[in-house]
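> my questions concern the predicted model and sequence given below.
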Amino acid sequence: MKPMLMTPLALAALLGACAHSGADVNPILDGAPTAQFQSDLAACRGLARNQSQLDRQTMAAAALGAGIGGVLGEVDDEGDALEGAVVGALAGAAAGASEASETRKTIVLNCLRGRGHAVVN
C-alpha cells in the first residue's frame, strides 16, 4: 500500500478507536446516587459525545506534527521527509485525540455537578 494512502487510513483508524473515549467515564460519587443519577449520566454522556473528535485542534496538531516530522525526516541521513511527515502527523493526531478525550471526560463530570450530583472524579 502506498504511504500517501496509509496516512489517512491510519489517522481514521486512530480517531475511530477513540471515538467515544472520555464520554464513557464512570464517575465516583460522594454518597449514594440519587434516583435521577442514571438518567442524568446518560444525558451528560450524550452531551460529551457531541464533542467532535476531529476538531480544529486535532487537525492542527496533526499538521504541525507532519511539518516537524517532515523536517526531521529530511535532516536525518537514514530517513526521508515523507516518512517523517507520516509519523509526525500520526503523533500529532494522537495527541489531539487524547486531549479531546480529556475534554469529554470533563464535560461529563461538570455536567453531573451542574445537575446537583456530588461527583468526586
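Done, it's in. Numbers count the residues shown, from 1 in each chain.

> going by C-alpha atoms from here, please, whenever you check contacts or count neighbours.
Noted.

> next, name the residue at the spatial heart of this protein.
For the chain, residue 97 is the residue whose C-alpha lies nearest the centre (CA atoms, centre = their mean; 2.3 Å).

> right, and that residue touches residue 18 too?
Yes - applying CA atoms under 8 Å as the test, residue 97 and residue 18 come out as touching, 7.0 Å apart.

> this is the other structure I want to compare:
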Amino acid sequence: MKSILLTPLALTALLGACAEMGTDVDPILDGAPNARFESDLAACRDLARNQSQLDHETMASAALGAGIGGLLGKVDEDGDALGGAVVGALAGAAAGVSNASDAREEIVLNCLRGRGHAVVG
C-alpha cells in the first residue's frame, strides 16, 4: 500500500525538481545581442515555463514504464510486480520530463528567432 502512495509523491517531486529545465538555455547568437535581447529572452523563457511538463507524452511514458516494470518484476523470481511498476513509472516519467525539457529549450530558441535575433543554437 505504501508503494502505491509513494509513486504519485515521487512523480510530483520529480516534476517539481525539473520545473525550470529547458528554460534556462543560454542561446548562442551570430553577432552581438541588441538592446531588446535580454527582455526578449526573459519573455521567451516565461513562454516556455508555461508549457506543462505533465503532458500526455509524459503520462504515457510513465504508464508504459509502469507496465514494463510490472511485467519484469512479475517474471523475475525474486522480483515484485508492484515494485517493478513503481520503478518503471518513475523511469518513464523521467524520460517524459526530459523530452518536455528539450521541447522547452526549442521554444525559447524559436521564440528568439521569431523576434528577430540571430540564434544559431
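Structure's in. What do you need? Not measured: the values here are computed from a predicted model.

> ok, back up a step: need the overlap of contacts for residue 97 and residue 18 of the first structure.
Residues touching both residue 97 of the first structure and residue 18 by CA atoms under 8 Å, 6 or more residues apart in numbering: residue 53.

> residue 71 of the second structure -> the first structure?
Alignment note: residue 71 of the second structure maps to residue 71 in the first structure; criterion TM-score structural alignment.

> what about the residue lying closest to its match once chain neighbours are set aside, how many neighbours?
In space, and not counting its chain neighbours, residue 71 of the first structure is closest to residue 81: 6.2 Å by CA to CA, 6 or more residues apart in numbering. For residue 81 of the first structure, the neighbour count with other CA atoms under 10 Å is 19.

> ok, the one 3 residues further on next?
By the measure other CA under 10 Å, the count of residues near residue 84 of the first structure is 23.

> give the contact list for it.
Contacts for residue 84 of the first structure (CA under 8 Å, 6+ apart) come out as 66, 68-74.

> the residue nearest to residue 71 of the first structure touches residue 67, doesn't it?
No - using CA under 8 Å, residue 81 of the first structure makes no contact with residue 67, being 9.1 Å away.

> mind listing the helices for the first structure?
Applying DSSP state H to the first structure gives helices spanning 3-17, 37-49, 56-75, 81-114.

> winner for burial among the ones you listed?
By mean neighbour count, with neighbours taken as mean count of other CA atoms under 10 Å, helix 81-114 ranks first of the helices of the first structure at a mean of 21.

> distance from that helix to the second structure after superposition?
Helix 81-114 of the first structure, aligned to the second structure and superposed, deviates on average by 0.3 Å (mean CA distance after the TM-score superposition for the first structure).

> what angle do that helix and helix 56-75 make?
When axes from the mean of the first three to the mean of the last three CA atoms, to 10 degrees is applied, the directions of helix 81-114 of the first structure and helix 56-75 differ by 160 degrees.

> ok so, going back, would you convert the helices of the first structure into JSON lines that also reports distance to residue 29 of the first structure?
Below are these laid out as JSON lines (distance: least, CA to CA, whole Å):
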{"stretch": "helix 3-17", "distance to residue 29 of the first structure": "28"}
{"stretch": "helix 37-49", "distance to residue 29 of the first structure": "10"}
{"stretch": "helix 56-75", "distance to residue 29 of the first structure": "31"}
{"stretch": "helix 81-114", "distance to residue 29 of the first structure": "10"}
